[in-house]
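**Student:** Give me a model of this one.
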Amino acid sequence: MQEGSDSLYSREQVIQPGDQLLIRNLQNEALISGIGGQNNLQQMNAQSNTGYRVETDGMVLLPVIGKVKLAGMSRLTAQEHLNQLYRTQLLQNPIITLIISNLQVTFLGEFGRQGNYFLNKDQIHLAQMLGEAGGLNNRANKRRLKIIRGNLNQPEVFIVNLEDINSLSDRRLMLRNNDIVYAEPRPAFQFLDRINPSTSFLGLGLSVLNVYLLISNLSR
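**Tutor:** Next up is the predicted model:
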């Protein structure tokens, strides 16, 4: 398994252009400063519940404080940055929370439940998400679980052996946004999957014919 760049294997989710952010104000309305006023706070809460998109330039348009560049920041860094900005311009003791709502991974292959799953925490280990996906079925090759990461034109692909307990400590198993986790079938099932009823009967017929021709040639 090859190591990639630090950004690919960092444990913190980093905000990117195109991300959707859920930003909420949890502060008591009694703590509003004179800068914003009651109406502005209500407007901020209403818009926060619908989410904010990170534009291609990395900026996010927010109530009262206007455009703020959040792309490139971790979720916690961006959350603290917004708390500081709102503390300066609107709230005395703000409690601003930020969630990146579009983070997801895809599970394909021999899982109980294939599909897309949201990453609802900053750090989620592969083992945790395996449970969400219904675990591996009895066809799965537990020694060759693949994680496909990064640009799909030149992805980082590494193999996880779930039967090796030491492999679970690999930091690359902290899942990233848009990771694809693929569980391939065991070799025996791969062989069976390549044989359908029509080809199996045809193959059997050809085998019988070959044996008959061989015996006929030897008996001459």
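**Student:** alpha carbons only for contacts and neighbour counts from here, please
**Tutor:** Will do.
**Student:** Now the longest strand seen in the chain: buried residues?
**Tutor:** Longest strand in the chain by number of residues (criterion: DSSP state E): strand 140-149. In terms of neighbour count (16 or more other Cα atoms under 10 Å), strand 140-149 has its buried residues at Ala140, Asn141, Lys142, Arg144, Leu145, Lys146, Ile147, Ile148, Arg149.
**Student:** Please apply the same query to stretch 167-177.
**Tutor:** Leu168, Arg172, Leu173, Met174, Leu175, Arg176, Asn177.
**Student:** still on that earlier bit, reformat the buried residues of strand 140-149 as a markdown table; add distance to Leu26.
**Tutor:** Output for the buried residues of strand 140-149, formatted as a markdown table (distance: Cα to Cα, whole Å):
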| residue | distance to Leu26 |
| --- | --- |
| Ala140 | 45 |
| Asn141 | 46 |
| Lys142 | 44 |
| Arg144 | 45 |
| Leu145 | 41 |
| Lys146 | 40 |
| Ile147 | 37 |
| Ile148 | 37 |
| Arg149 | 35 |
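**Student:** Going by distance to Ile100, which of those residues wins?
**Tutor:** Of all these, Arg149 has the smallest distance to Ile100: 18.7 Å, by Cα to Cα.
**Student:** Second chain to compare with the first, below:
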Amino acid sequence: MQKVKKIVLIFFITILSSCVSKKDIVYFQNDKIEQAKFSNSYKTIFKPDDLLQITISALDIEAVKPFNLPAVNYSSTTNTVIGTPQQQAYLIDSEGNIDFPLLGQLKIAGLTRSETISLLKNKLDPDYVKNPTINIRISNYKVTILGDVKQPGTYTIPNERITVLDAIGLAGDLNISGIRNIQVKREEGNKISTYNLDLKSNKLFTSPVYYLQQNDVVYVQPNKAKFQSASYNQNTGLFISIGSVLISLITLIAK
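**Tutor:** Just a heads-up that it's a prediction; the model follows:
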């Protein structure tokens, strides 16, 4: 009888206990790095499906009007403008081009913001606009955080600059069951590249995906215990209760 009780006790201890080592959950504990190797420089690179808001300004207001066309909706009955006009946005197509007023198609994908501004200035000055000031922002800049975090989802980033740690913070941080080794999926050219990051290592700060790009996907994999617990069915609590009753009965009978 003692042997049966020991087996049952070991069984329940195995199920209910969960000992997590500090080394498995603490961030930035490994691999010291030299500060000189850490760079906070970041460049946005435009990609197909980016929706750009491009504003051209100059001293000659009339000269820039054709390049700041408003997007409007018209009533089908009165043929008048409905609502407040919004600035026209430019979608980078699958070939990497935008169709810009008067200038026609321009190859934008693969360029940084400063390179795109230089391209537009060279096209506009001096034939169309003298000394133009150009502002460009991505209106649909977003990243997605999936897996074992508190609030998975897709997040719009208004300032176009976000680190992988910022993204995890937006999602409410990792659950205690989240593995500190995470993946970043990034579309590069015509393929999806996968980068592995270890949140326990300071080498994270020197990774090429420490700064996320638009449409990056961050995936946090659950640990082994989380996988195992997901395999238990809805009646696990009932079975444990029945087991407890059986143990009590066995104990009473053995007395």
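**Student:** Superposing both, give me the TM-score.
**Tutor:** After superposition, the two chains reach a TM-score of 0.69 (TM-score structural alignment, normalised by the length of structure 1), with 186 aligned residues with a Cα RMSD of 3.1 Å.
**Student:** Out of the buried residues of strand 140-149 of structure 1, which comes closest to Pro63 of structure 1?
**Tutor:** Arg149 (35.1 Å).
**Student:** Aligned counterpart of that closest one in structure 2, please.
**Tutor:** With TM-score structural alignment as the criterion, the equivalent of Arg149 of structure 1 in structure 2 is Arg186.
**Student:** what sits against its match?
**Tutor:** Going by Cα atoms under 8 Å, 6 or more residues apart in numbering, Arg186 of structure 2 touches Ile192, Ser193, Thr194, Gln213, Asn215, Asp216, Val217.
**Student:** Filter the residues you listed down to the buried ones and hand me the PyMOL line.
**Tutor:** The following PyMOL line selects those of the contacts of Arg186 of structure 2 that are buried, judged by 16+ other Cα under 10 Å:
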select buried, resi 213+215+216+217
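**Student:** In strands, which of the contacts of Arg186 of structure 2 fall?
**Tutor:** With strands taken from DSSP E, the overlap with the contacts of Arg186 of structure 2 comprises Ile192, Ser193, Thr194, Val217.
**Student:** what about Phe201 of structure 1, neighbour count?
**Tutor:** Counted with other Cα atoms under 10 Å, residues neighbouring Phe201 of structure 1 total 12.
**Student:** hang on, it in a strand?
**Tutor:** No: in this structure, Phe201 of structure 1 is helix, not part of a strand, as judged by DSSP: H, G, I helix; E, B strand; the rest coil.
**Student:** now it: how far from Asn210 of structure 1?
**Tutor:** Separation of Phe201 of structure 1 from Asn210 of structure 1 (Cα to Cα, to the nearest Å) stands at 14 Å.
**Student:** cool, and Asn196 of structure 1?
**Tutor:** For Asn196 of structure 1, the distance to Asn210 of structure 1 equals 21 Å [Cα to Cα].
**Student:** So which of those two has more stuff around it?
**Tutor:** Neighbour count, other Cα under 10 Å: between Asn196 of structure 1 and Asn210, Asn210 has more, with 12 against 9.
**Student:** and the more buried one, what pairs with it in structure 2?
**Tutor:** Aligned by TM-score structural alignment, Asn210 of structure 1 pairs with nothing in structure 2.
**Student:** Asn210 of structure 1 in helix, strand or coil?
**Tutor:** Assigned by three-state DSSP, the conformation of Asn210 of structure 1 is helix.
**Student:** Next: Tyr182 of structure 1.
**Tutor:** Assignment for Tyr182 of structure 1 (three-state DSSP): strand.
**Student:** what about the residue sitting nearest the centre point of structure 2, which SS state?
**Tutor:** Nearest to the geometric centre of structure 2 sits Val143, at 2.9 Å (Cα atoms, centre = their mean). For Val143 of structure 2, the assignment made with three-state DSSP gives strand.
**Student:** Would you mind finding the match for it in structure 1?
**Tutor:** The equivalent of Val143 of structure 2 in structure 1 is Val105 (alignment by TM-score structural alignment).
**Student:** hey, where'd the helices end up in structure 1?
**Tutor:** Secondary structure of structure 1, counting by DSSP state H: helices at 6-9, 37-50, 75-89, 126-132, 187-194, 197-219.
**Student:** For Gly58 of structure 1, which of the ones you listed is the nearest?
**Tutor:** Comparing the helices of structure 1 by Cα to Cα, helix 75-89 comes nearest, at 12.1 Å.
**Student:** Structure 2: matching residues for that closest one?
**Tutor:** Using TM-score structural alignment, helix 75-89 of structure 1 pairs with 113-127 in structure 2.
**Student:** Run the chain-centre distance for the matching stretch.
**Tutor:** 31 Å (Cα atoms, centre = their mean, to the nearest Å).
**Student:** what's near enough to touch Lys5 of structure 2?
**Tutor:** Contact partners of Lys5 of structure 2, counting by Cα under 8 Å, 6+ apart, are Ile247.
**Student:** ok, back up a step: now the contacts of Arg186 of structure 2 as JSON lines including distance to Asp148 of structure 2?
**Tutor:** Putting these into JSON lines (distance: Cα to Cα, whole Å) gives the following:
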{"residue": "Ile192", "distance to Asp148 of structure 2": "22"}
{"residue": "Ser193", "distance to Asp148 of structure 2": "21"}
{"residue": "Thr194", "distance to Asp148 of structure 2": "18"}
{"residue": "Gln213", "distance to Asp148 of structure 2": "21"}
{"residue": "Asn215", "distance to Asp148 of structure 2": "19"}
{"residue": "Asp216", "distance to Asp148 of structure 2": "17"}
{"residue": "Val217", "distance to Asp148 of structure 2": "13"}
